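Peer 1: 3D model of this:
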Amino acid sequence: MRLDRFDYASQRLPTFCISEQPGTTGGLAMGRHYTASKSRSQGRDGWSVIFRHPSRLDPATGKQGRRVRRGLGTSVDEEADALVDQLNQILQNEGLWESQARSKAIALYDQRIVDVFYDGLEATRTDFRGLREEFLPLPTLADGYPHVLLLGTTGAGKTTAVRQLLGTDPGTERFPSTSTAKTTVADTEIIPTEDGPYQAAVTFAARDEVIDHLTDNVSSAALAIFQGKSNSEALRRLLDHVNQRFRFSYTLGRPTLTSDDDDMPDDEDETDEDATALEADELAAIDSDATAAMLITAVAELRRLVAEQKQGALADLQPQAGDDERVIEELLEEVLDSSLRQLEEFHTIVDNMLHEIELRFALLTEGELRRTRQGWPLTWTLSTEDRGAFLKSVTWLSSNYAPLFGRLLTPLVNGIRVGGPFTSSWADAPQRMVLIDLEGLGHTPKSASTLSTDLAKRLDEVDAILLVDNATAPMQAAPAAALKSIAVSGNTSKLSFLFTHFDRMRADNLPSFADREEHVRASAENMLSSIGEELGTTAERGIRRRLERRCYFVGGMHKPLRPVSNSARRTISQLEALTRQLAEGEESVPLGPAKPVFDRMDLALAVTKAASTYRARWRGLLGLESNSKEHWTRIKALSRRLGEWGWDEYDTLKPVAELRNELQVQIMWLLERPVRWEGEPPTGEQRDAIVEEISSAITSKIYALTEKRIKTDVQSAWLDAYCQQGKGSTFIRAEIIDSDVLERGAPIPTATPSRDGNGLLHAMSALVDQVIEEQDLFRWNGHRS
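Peer 2: Coordinates of the predicted model:
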């Protein structure tokens, strides 16, 4: 049965009145009291309510009054009117506008209305890993299951390696999904078991997060139109978020506007005739033609809105002769963006896209879909003995298979945990380890120079790290950057290497496997030298040791491995050795009684160097110095994520993680140069193991320190930066971030006594003293002054 649809193509996108209570200040953005209204504009049976929230920040204005649209859970007109009336009573009563008043509101109003108003008002962050853990707990090393984190550049083959370890067929099962572009953006955790049912626990991005990304997409499409781009480019931006994490084209499809459009981007799984069959009625449940009509209509509507708002934006700016054209263009973009985001027609486009997305959840006919109080999907779980049915259901949530575009829920998934009797074709039993596959490192130095906070914490949590790299072009910028992060965090001893595409190394000077191995190892020499120059000889020696002892080479991984050729047999042998080593682990080096002694003055120098490097880079990114300025939209998006969302990064902009990384690098240099050693002199391996242990202990505490100083303590400043609007706002925003966030959180130490100016130094000194007290791994030279 086909789901109810709205005829987008045949009518103008509707608008709804959201009015203020009479007697308040005029103008939608200026008022404090708003009036809610009901809506049933998109072919739904049930009614929704639209209102401006008096206590939630509006992304368009940076002030209170966020637009909210929620379902009322009824299709009865009279009941909907009564519920809207209750909501209007709350909107008129300022005493109910704070989260603490929820219990009072519950006693007065319908639970549905209370949920609508207080949803998103209470400052809570969902523990998505905890939700997956409730249904499908991860076994631990104590259970005989080491946790193995796979790292690798986009397209290096780490997800293909996971397929081989699971024994899933690349033609008929396609799990996990692979491609040469960015594929894995959700946390993927897989537990091969010896028996039992196939189980899955999936968590979804929050509704407000999806709405905000859709809003950004609509804004990006409007900006493309303003810049004179084609409808095809506007449609592409409407569907796929700039950082590729939210590819809504997977869910909504990619309608063709003209016959000469570019070919479909190469970001989906390879296709063949043996693909998993899906029933015709399952595919027919979604009307792709209606979705395409909605998207095409949205682009046309945006073109009209941009044309209408452009003149007003120019009038607001009043540019003068001689003004810098580039600056004026940037200001015009910001004013236009702000104007568009305040239009109800703009948000109607977002509503329509969100509605189409919600329809796709009807495809989850198996398992249990658990929703929030507002009806947004929170988790999906499934347990079955039927492998085929299991993988077929998981397809909707993890695939990037092109023929299914327009129906996939993959972009909405932020975590997927799977368990079951998966066995490699070349193994006698399932691999007893938890495989953790996260987002790829990217291709460029910029995308991988600093690992995100979440990924860096995973390095500390897991038992083993498997760096997957392409043997045909090994150790490029991204894996080298990852290795540096592994070294400075004290996790080198967990590291193993898997070089893929070994079968594609074809050259006259590489006739044998041994020649190819030597070529790959030689290619790593420049990378090792670079690490030695940047981090010191301890880091270089540690990684070199892992390359010599824990390095594996495989080829032909894109197809089932059978021992019918020398290359296949060799790959199987390498995988067997790898899995055996990962399962068994290795004995740690005894640290012995020796303890290094360091000069406290070196800590001051280390913090000064870290803060100076960090501040110089960010002054450049903010446009306050001449190097590497980021576009204003990215700085604004970053300030919103730290100020309103409570996140600590946006795409490649990672102010919290970058300060952590700079401190780690300088601490590594400090540990490289002890004043002396106390006790029996350590061996070379003991010395390196002691340095790694100290680095790991300090790193475990730096997370909290950098988060507190660059995010938590200065959240109001980030929010203030985000709220800046109008002429000059880009520069003002940059100044606020530099002075009220970075200067306060990462001040460069000075010789002049200053509590605030030396705050970072004092915090790091206290942190290191705490490590000494708790673990007794090293000493300061002399007494603390």
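
Peer 1: Every contact and neighbour count from this point should use C-alpha atoms.
Peer 2: Fine.

Peer 1: can you give me the strands in the stretch 501-650 of the chain?
Peer 2: Ranges of strands in the stretch 501-650 of the chain, per DSSP state E, counting those that start in this stretch, are 551-553, 595-598.

Peer 1: Out of the ones you listed, which is closest to residue 228?
Peer 2: strand 551-553 (49.0 Å; Cα to Cα).

Peer 1: what's next to stretch 659-676, contact-wise?
Peer 2: In this structure, residues lying in contact with stretch 659-676 by Cα atoms under 8 Å, 6 or more residues apart in numbering are 450, 485, 488-489, 535-538, 596-599, 602-603, 606-607, 609-611, 613-614, 691, 695, 699, 702-703, 706, 746, 781.

Peer 1: which strand in the chain runs the most residues?
Peer 2: The single longest strand within the chain, with elements called by DSSP state E, is strand 48-57.

Peer 1: which parts of the longest helix seen in the chain are buried?
Peer 2: Criterion DSSP state H: the longest helix present in the chain is helix 288-317. By neighbour count on 16 or more other Cα atoms under 10 Å, the buried set for helix 288-317 is 288, 290-299, 301-303, 305-306, 309-310, 313-314.

Peer 1: before we move on, the earlier item: helix or strand next in line after the longest strand of the chain, which one?
Peer 2: strand 64-71 (DSSP states H and E).

Peer 1: Second chain to compare with the first, below:
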Amino acid sequence: MAYTASLSPSKDRPGFNITFRHPCRQDAKGKLGLKVRRGLGTTDETEARGLVEQMNQLLADEGWWNANRYTQALGTFATVVVDAFYDGLQAGATASSVLRDSFIRLPDRTDGYARVLFVGTTGAGKTSLLRHFIGSDPERDRFPSTSTAKTTVSDIEVIPSEGPYKAAVTFFSEHAIQANVEDCVIAAATAVWEKMPDDKIADRLLHHADQRFRLSYVLGSWGTVSGDVEEDESNWDFGTQAGTAMVAMSDVGGVDAEEMRALQGELQGYVGRIRRMTDHQAQIIRAELLGSEMSQLDDDQFALEWFQSELQDEDEFRDLVLDIMDAIRQRFNQLTTGSLTWHGRSARWPELWTYQSSNREDFLRQVRWFSSNYAPEFGRLLTPLVDGIRVEGPFWSTFTQHKPRIVYLDGQGLGHTPESSSSVTTHITARFSDVDVILLVDNAEQPIQAAAQAVVRAVAASGHYGKLSIAFTHFDQVKGANLPKFADKKAHVLASLHNYLTRLRDVLNGPIVTAIERTIDDRCFMLGGLSIAQLPRGVVTQMEALFQQFEDSIQLPCAPKITPKYDATTLGFAVQRAVISFQSTWANRLGFASSLAVSSEHWTRVKALNTRIAKELDVEYDSLRPVADFVGRLAEEVSNYLDHPLDWTRSPEDDAESLEAVAPIRQTVFQELHSFAIARLVGEQLSEWRRALDLKGQGSAGRRASAIRGIYELAAPVPGTMQAKSAPRFLEAVQNIVHKAVNDAGGEMIGIAELMNRPH
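Peer 2: Below is the predicted model of the structure:
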């Protein structure tokens, strides 16, 4: 294929753009030839045409298509041409946590700080609790943001300390944001295909299906004009002044009428373009489908997938995505304070924003651009583009004079349904080993539902159960004639926890559950009224007890005085059970089996997962988490195996001592399984994921499901089956992880030869 560049005038500003398909970068479908558009930084058409010619020379010679030729290319071509081409070939971006570390180091127990990881369902009150811990006023500060919807979409790290206020904000990569924009445009086009009105089309464009990426924050809300307040026809006014209070709270300033009209015009233009390109493509596809002998169901599914696939090949689609990306990029121009560090040689996409101030009000005003969900500022906010916020400064609680040294780590909430909570995302579980307390924040009105159960299960299997504490929020709403006293209400809430722990014995061996039951009551705290600034004395007492729990967590446990010995020959059975469970779950999700516990996933969600993995954006999509499922099942079965040593260096005094000896092994195995699972399910199978994504035509959804099932069977074969030729290597890899963890803890793995020589 010949690659050539073209020239076009820049939109909304003087100058020219260069557009070309990159021979070494993949598009949304995983194919080489990503469409790239860059500003040339000149208004001289003759100069611009000369730059296009230089790009064509570079595109014509494959010898330049290597990142190592960047320096040589600078000596041959103009910098703007070289940067436009080589930005796509440079090494991967620095990890966001490392970038934040470059400005604000995250302290740990060696610095006298305890690290506390907040985990819980959306709406349980994680962020409201965090506000009280850091002394953030709900009306004056409004940091971090809260709402009943999914508000916290990035990692938020708060370090209370003396000194000035500092912030380090990192962003998702340009590649990841563009992929989300592509998803939104496809969803909006699908709404046109389904003959929906403009407001529904705009909703699909502005709100990603995963409910976390919201273009409305950046581009503005559809149909909103400053000053327009429609009467609530359904009369749901309870006489509150919440709306008035919200407007009064704004010290950043909402989008004015003129700017809002401009935003609406921009959005209307996007919707109009989506309608035109969709109608054109739909006419072609539906005409070709006429006379087909396919069933109506197959016809609808095939036609829609065909339509979505063909749409992504259209220049109109690519141009629209690039225009939206340009609009997003322009939002960074509003940052007049702080320092932006840019990713890439042409400095087109930010990777780090840093800021320091001695004034709390000024500091939070600037940080809110990256964390706010304040509707009157939609069109200016950068919140959906942010993947991490780290702040440091005098963030001390106001309900006590005590100033504990604690690092607070908050993140995305978990799902509510059993399906969405079957496995805790690896973005959370991978941090278990780096923290001192795992604080499960749960709603006392409906305690220990699906998401909370998944957290308790994951913490138990990981060996980190000694870090678990639970904060039950909304305790003030626990009411009943049979619950007159605090003790009665607490017992009512804890009963749900103990009921689940009883059922957990069906998954994990008794000793772990018994260990949790022995101490969990003392690590449960009842909280209420978190939405108000002045906490009741009873809640303050519980919060102070929580602080004490956090501070005590950095005391190092005594080293185990005994070590276990294991029968290496029986580990294979544990791995076999784990893989069978994993394969069975995904057979149900992919539609190859049926179960009351796990339902079949819609083909569009399976394809969305496929897309995320094939484009190396993530290893999961919404509640579809193959890596987390794989880690969870392996960790549980290996944990059960570790609970049954063949022997000890001496007999344990009790179950507590044996658990303490095995816990470090569990923790090491759990941590190592994360990288192992990603390598097996994703890294080594990336070409297969891309082939599955590229499937098209009638029945492609079913063939894609079969391909993904094949990936799982190849990456995680069931040991002991004749069909799995790769099973021995897979089993050996898992055995090596366990063997190393046991040996590093001073234990011993006994092989079959040694077992044969042991006295009976």
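
Peer 1: Give me the TM-score for this pair.
Peer 2: Put the two chains on top of each other and the TM-score (TM-score structural alignment, normalised by the length of the second structure) is 0.92; 742 aligned residues with a Cα RMSD of 2.7 Å.

Peer 1: can you tell me the helix or strand for residue 699 of the first structure?
Peer 2: Going by DSSP H and E, residue 699 of the first structure is part of helix 684-707.

Peer 1: For that helix, grab the matching residue range in the second structure.
Peer 2: Aligned using TM-score structural alignment, helix 684-707 of the first structure spans residues 655-678 in the second structure.

Peer 1: That stretch vs the first structure - mean distance after superposition?
Peer 2: Here the mean offset of stretch 655-678 of the second structure against the first structure after fitting is 1.9 Å, by mean Cα distance after the TM-score superposition for the first structure.

Peer 1: Residue 312 of the second structure is in contact with residue 318, isn't it?
Peer 2: Yes. Using Cα atoms under 8 Å, residue 312 of the second structure makes contact with residue 318 at a distance of 7.1 Å.

Peer 1: of these two, who's got more company?
Peer 2: Neighbours per residue (other Cα atoms under 10 Å) separate residue 312 of the second structure from residue 318, with residue 318 holding more: 20 against 17.

Peer 1: quick one: that one and residue 35 of the second structure, what's the gap?
Peer 2: 7 Å (Cα to Cα, to the nearest Å).

Peer 1: Please apply the same query to residue 253 of the second structure.
Peer 2: 37 Å.

Peer 1: Looking at those two, which is more packed in?
Peer 2: residue 35 (18 against 11).

Peer 1: so who does that one touch?
Peer 2: So residue 35 of the second structure contacts 19-22, 27, 318 (Cα under 8 Å, 6+ apart).

Peer 1: Translate it into the numbering of the first structure.
Peer 2: By TM-score structural alignment, residue 35 of the second structure lines up with residue 67.

Peer 1: quick one, strands of the stretch 301-450 of the second structure?
Peer 2: 339-343, 349-357, 386-393, 406-410, 437-443.

Peer 1: how about the strands in the stretch 101-250 of the second structure?
Peer 2: Going by DSSP E, counting those that start in this stretch, the stretch 101-250 of the second structure shows strands at 114-120, 155-160, 165-171.

Peer 1: what span of the first structure lines up against the last one?
Peer 2: Under TM-score structural alignment, the alignment places strand 165-171 of the second structure onto residues 198-204 of the first structure.

Peer 1: What separation is there between the residue of the first structure most remote from its centre and residue 105 of the first structure?
Peer 2: In the first structure, counting by Cα atoms, centre = their mean, residue 680 sits farthest out from the average C-alpha position, at 46.7 Å. Here residue 680 of the first structure is placed at a distance of 69 Å from residue 105 of the first structure (Cα to Cα).

Peer 1: and if you look at residue 660 of the first structure?
Peer 2: From residue 660 of the first structure to residue 105 of the first structure the distance is 43 Å (Cα to Cα).

Peer 1: Could you check which of these two has the larger neighbour count?
Peer 2: Comparing residue 660 of the first structure with residue 105 by other Cα under 10 Å, the one with more neighbours is residue 660, at 25 against 20.

Peer 1: And that one, what's its match in the second structure?
Peer 2: That one, residue 660 of the first structure, aligns with residue 631 by TM-score structural alignment.

Peer 1: now residue 737 of the first structure
Peer 2: So residue 737 of the first structure corresponds to residue 708, using TM-score structural alignment.
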